[in-house]
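Student: 3D model of this:
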Amino acid sequence: MGTPGQVSTISALLSENAQQRADERAFTILNDGHDESDVMTHASLDLEARAIAARLQQSARPGDRALVLATDNAHFIRAFMACQHAGVIAVPIAPPLPLRNPRKAATMRAIAADSGARIVLTGSTTQLREPVRTFAPDLAELEWIDVDTVPVTAAADFRAPRIDAEDISFLQYTSGSTALPKGVMVSHRALLANEEMFAAIMGLTAEDVIVSWLPLFHDMGLIGKVLQASYLGTHLVLMPPAAFVQRPARWLRAITKYRGTMAGAPNFAYDMCVSRIAEQDRAEFDLSSWKVAFSGAEPIRPATFDAFAKAYAPYGLAPETMQTAYGLAEVTLIASGGVRGEAPITTDVDHDALRKGQVVPGGDYTMISVGKARLSRRIAIVDPVTKLAREQGTVGEIWLAGDDVPPGYWGNPEATLETFQARIADTGEGPFLRTGDLGVLHQDELYITGRLKDVIIVGGQNHYPQDLEETAESAHPWVRPGFGCAFALERDGREQVVLVAEILRPLGSRRTGSEAAKAPLPTLAEIRRKILAAVSDQHGIRLDDVLLVPVASAPKTSSGKIQRSTCRAAYEAGELKSAPEPGGQVLEEIS
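Tutor: So this is what the prediction gives:
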């Protein structure tokens, strides 16, 4: 491969790529999801990043923080790479879209305050500055730099600072369940070690071509796509998330056009490619070049893999292309994954036994593996209370160790000690990262069962919310797949179980081929009854409330994970509004 393993910082990686692969394409940007709006070679990217770094050096010193706030992928990449050259700690931040979204604006302000950022790197064409001034005046007081207005001639003024492997490359703020996320300090050492692990798990080389629509402010899009492409010295084709959401076919069309070999996304994206692309519109795709299609955000559902593989097998997609992955910001990105060229491993187990914390093979509930420990990775399953290791086949909290574990949270030593410095109680083995995820090792394969804080306990038995949510989705065709949220709360002196589910958006005409369009028009009461009956029948739980809400009501992270704590808080505060009755209109799935 050449570059991997030979550099110690992202700045050095950029410089080496510029020397060894000068005129090769690094990034192709498709702002509309189809036409090329920007192309960067390795040499041009390095030069432009140095120019912006020289401008940064006029206002910041190494170790200062700069928010990277851009809706244009080209602006984002140049700004982020400029921080790497200047030794400035980048702070990727999600644009508050739609503008004036109060929850997203609050998160943005919290990140800016927590990081102590002095500068905002953006683009002159994104038109974010003026709206931000109105709903986040504290950000308006920072220095704003439009990266696209910096001339490349400024690169002559760049003076390379000393940057060490243990220095912080960027702060990856968790897209967790509150408006006060924590900033993971991603060092160059941890970042490059995780890129090595990502490449090893996915079986990637410089010959691969990556195609992505994932947001760059999130770790899967930034580390798994942009920085992985730079690590390998390969070509990445990028489109904005909205381009995919509006027309999922654009993703598969780009894979066809550019002969993409690696493209990954959360589970819901594969569902959308099945439900939103009509069979008669798939003939244009040639997916025979696609070798790795990973799903990397929970829950990963075997049924989704099966449906996607079946739908696109006639268009060149091999079944073994589908691959699982597991990761989180606290371990930089990827923790484990399947094996390239091999179908994901599944295990049928007894569901009741699994709820009690044991794997008993041979039942009718299918678990899907997220791989084994690779390279420096260590995986332990631990009792979250006693901190004693549990045997294989027993559910517990997933603890991780490895060269790619970051040093901790920015400015939060207490949380760092609790999360990043855990040790097995009786042996003292460690330190481990406590993930907060529940899982089990079975024949050395890791299976995710849920989130520690999300487990619903009824009658002394554990129930995983994603199971209830999946049952609700299958109960009625008008329940929107992937956007349910089950949780427990204390009310009237007892624990109650609530399920919030989005229903499809009202539309004036029926969508051809949609199950919802073919079904008789229901009432909200009928949908609720179906959900109540299905959950009761399959899980033995009586739901205390089923709230059906409009599209975009259930809060999600940027990687597609339901934010159950945020949803519960919104429910308790009365902020979630009931969806309108269908009233003779059919519904459309919009993501």
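Student: okay, CA-based contacts and neighbour counts for the rest of this
Tutor: Will do.
Student: run through the helices of the stretch 451-591 of the chain in chain order.
Tutor: 465-475, 515-518, 524-539, 564-572 (DSSP state H, counting those that start in this stretch).
Student: actually, the stretch 101-250 of the chain.
Tutor: Using DSSP H, counting those that start in this stretch, helices in the stretch 101-250 of the chain cover 102-115, 129-135, 137-140, 188-202, 219-221, 228-232, 241-246, 249-258.
Student: please generate a structure for the following sequence too, so the two can be compared:
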Amino acid sequence: MAVPGNFTELALCRIHERPDATAYQFVRAGREGVLEADPLSYGELGRRALRLAAWLQERGCHGQRVLILHSDGEQFVTSFLGCLFAGAVAVPAPPPGGARQNVERVAAIVRDAAVSYLMTDSDNASAVSQLLATTGHADVVCLATDRATPSAPDDWREPGLFPDDVAYLQYTSGSVSEPKGVMVTHRNMLANQEAVRQAMRTGPDSVVGGWLPFHHDMGLAGHLLHPLWLGGRGVLMSPVGFVRRPVNWLRMIDEYGITTGGGPNLGYDLCVRRVTDEQLAGLDLARWETAVNGAEPVRAETLDAFAERFAPAGFRRSAFYPCYGLAEATLLVCGGVPGVTARERTVDAGELEHHGLRGPRPGRPTRRLVSCGIPRGCEVRIVDPESHAQLPDGRVGEVWVRGDSVGHGYWNRPLENGQAFRAVTADGSGGFLRTGDLGALDGGELFVTGRLKDLMIVAGRNLYPQDIERSVQRVSALFGSSAAFSVESDRDHVVVVQEVRTGRDFETELASLAAAVQSRVAEEFEVAAENVLLVRPGTVRRTTSGKLQRGAMRQMFLAGQIRPLHEVVAPEVRRLVAGGTDARPAGRGAGER
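Tutor: Below is the predicted model of the structure:
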């Protein structure tokens, strides 16, 4: 096939080449927990998408933003491709579903993207219409695609797209700042899909699958669009289906022959904790060639625990594929070699605080780092975030990326785009994306160490919140998720919000646990953890893909919106909470996204 000029040409080619082949299987748990799948062929997908595209074209939607709010996978992929075939700009977002966080997010996206049309399904139509009315967007046309009578496929006309036309807006998770829509062009899509194919060595015989939501970059570009790019088969389940029964993800991999797919570190952790011995005995994971671990920091401890737990089911440690990417670069930036165990480095924790990678020293704290592989289809540099000087191997700085996968910027944010997407190094090399992530190159491989915005500067020391969180979680088997961050008055204060499952004598127990948290942080990090909040499970905020929202937790803390079961808070910090803010300078913490 000729090199496509846009993703629409590629998709149409696949549809015409393989009309009777299965494009997707949408998996759910049926009666008595048996997995069932709804198949969708390439031909049927094409017919549905072209009918919807013709409907959009009749209404002059070329270049207009169309919001996609579907909980059903078949309808989502139909609406997404329908937008692309019509030359409209698809805007995936999470269905409101009654969750306040999703309602607020959708309202913000409708406002920011200035959407003209909205695609949803009958299950969500009422809630969506109410949302539009209450947020002052009653003029947005809402279509329940499962009830609509779209136009005939023959009414569709080729939209005349160019490589640099925007295909969709990928709204960022908002784990550090308000959601922003990354303008992903057809050129970006083609470049990144080819990078994924080369990095993971996928092909038409690959079976790609997972459970991440389609408004997430890995769920959309990795799990939904990559099978289409390959002309292969995608096997997908809903995030709710995974969270309710994590073993169903592994059963789906087994029963439907998934070779490539994965999720964030949190997903593997959940499987280790919740899959029983009885469930494990019925699994065969030997065909899982590439178990992708990305979307949040990769933990060596999780790789070890999962590999050990599921080795009896045929899982190989070498199948793990730690990688690095972000929505601003469409999806993939760095990845390793399939079938080769990722490199690890055990480094001196104290030296890491001073932005260096150095081997362990006797009697000193250490940290294990997992390689995210080499740059794939792009250029990666490590840069001092203040001076913009390029740093040598082994030095930690901000990760900067340049290449055809990098988006054109955030929708309707020209000033921010100049800083974030067109950064220039001290030696005059331009066109870089500032990721806001911290990392180092070692032997050409990227080791991500944290987020620039999350970095805590306490008593002159650079502390990574994830290190504190991991340490605190080991204090008690009653502990679940945690979030560590800092607030500032005359100095920086460490705050730890820790979820805990309580028993009958919880008052005495909680006081003891809070004291144990303070002792652990003081002993391991040599800083005072004066502020510890023990909270109910579910309090710590995460995105739909499981990414910890430390920025949101910090804002909730300062606004007095966290209701702890037990708290220990320093007087000066309590005054900050009463005032609803801290003394942090507005410019501190560059590179947020």
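Student: need the helices of the stretch 451-591 of structure 1 in a markdown table with distance to Ala488 of structure 1 and mean neighbour count, can you?
Tutor: Formatted as a markdown table, the helices of the stretch 451-591 of structure 1 follow (distance: least, C-alpha to C-alpha, whole Å; neighbours: other C-alpha atoms under 10 Å):
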| stretch | distance to Ala488 of structure 1 | mean neighbour count |
| --- | --- | --- |
| helix 465-475 | 9 | 21 |
| helix 515-518 | 29 | 16 |
| helix 524-539 | 14 | 17 |
| helix 564-572 | 8 | 19 |
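Student: relative to Met81 of structure 1, which of those helices is closest?
Tutor: Distance to Met81 of structure 1, taken as C-alpha to C-alpha, is lowest for helix 564-572 among these, at 33.0 Å.
Student: and the closest one against structure 2, how far off on average?
Tutor: With mean C-alpha distance after the TM-score superposition for structure 1, helix 564-572 of structure 1 departs from structure 2 by a mean of 0.7 Å once superposed.
Student: neighbours of Thr234 of structure 1, how many?
Tutor: Thr234 of structure 1 has 23 neighbours, counted by other C-alpha atoms under 10 Å.
Student: what's near enough to touch the aligned residue in structure 2 for it?
Tutor: Under the alignment (TM-score structural alignment), Thr234 of structure 1 pairs with Gly232 of structure 2. Gly232 of structure 2 is in contact with Ala23, Gly203, Pro204, Asp205, Ser206, Val207, Val208, counting by C-alpha atoms under 8 Å, 6 or more residues apart in numbering.
Student: what's the second one aligned with over in structure 1?
Tutor: Alignment note (TM-score structural alignment): Gly203 of structure 2 maps to Thr205 of structure 1.
Student: burial count for that match?
Tutor: Count around Thr205 of structure 1 with other C-alpha under 10 Å applied: 16.
Student: one more: Val152 of structure 1?
Tutor: With neighbours defined by other C-alpha under 10 Å, the count for Val152 of structure 1 comes to 16.
Student: repeat that for Arg157 of structure 2.
Tutor: For Arg157 of structure 2, the count of nearby residues is 14 (other C-alpha under 10 Å).
Student: residues contacting the closest residue in space to it that isn't next to it in sequence?
Tutor: Counting by C-alpha to C-alpha, 6 or more residues apart in numbering, Arg157 of structure 2 lies nearest to Ala54, which is 7.3 Å off, once chain neighbours are set aside. By C-alpha under 8 Å, 6+ apart, Ala54 of structure 2 lies in contact with Ala86, Pro150, Ser151, Ala152, Pro153, Asp155, Trp156, Arg157.
Student: tell me the one of these nearest Leu331 of structure 2?
Tutor: Closest approach between those and Leu331 of structure 2, by C-alpha to C-alpha: Ala86, at 23.7 Å.
Student: the closest one touches Pro159, doesn't it?
Tutor: Yes: between Ala86 of structure 2 and Pro159 there is a contact at 6.0 Å, judged by C-alpha atoms under 8 Å.
Student: fine by me, we can end here.
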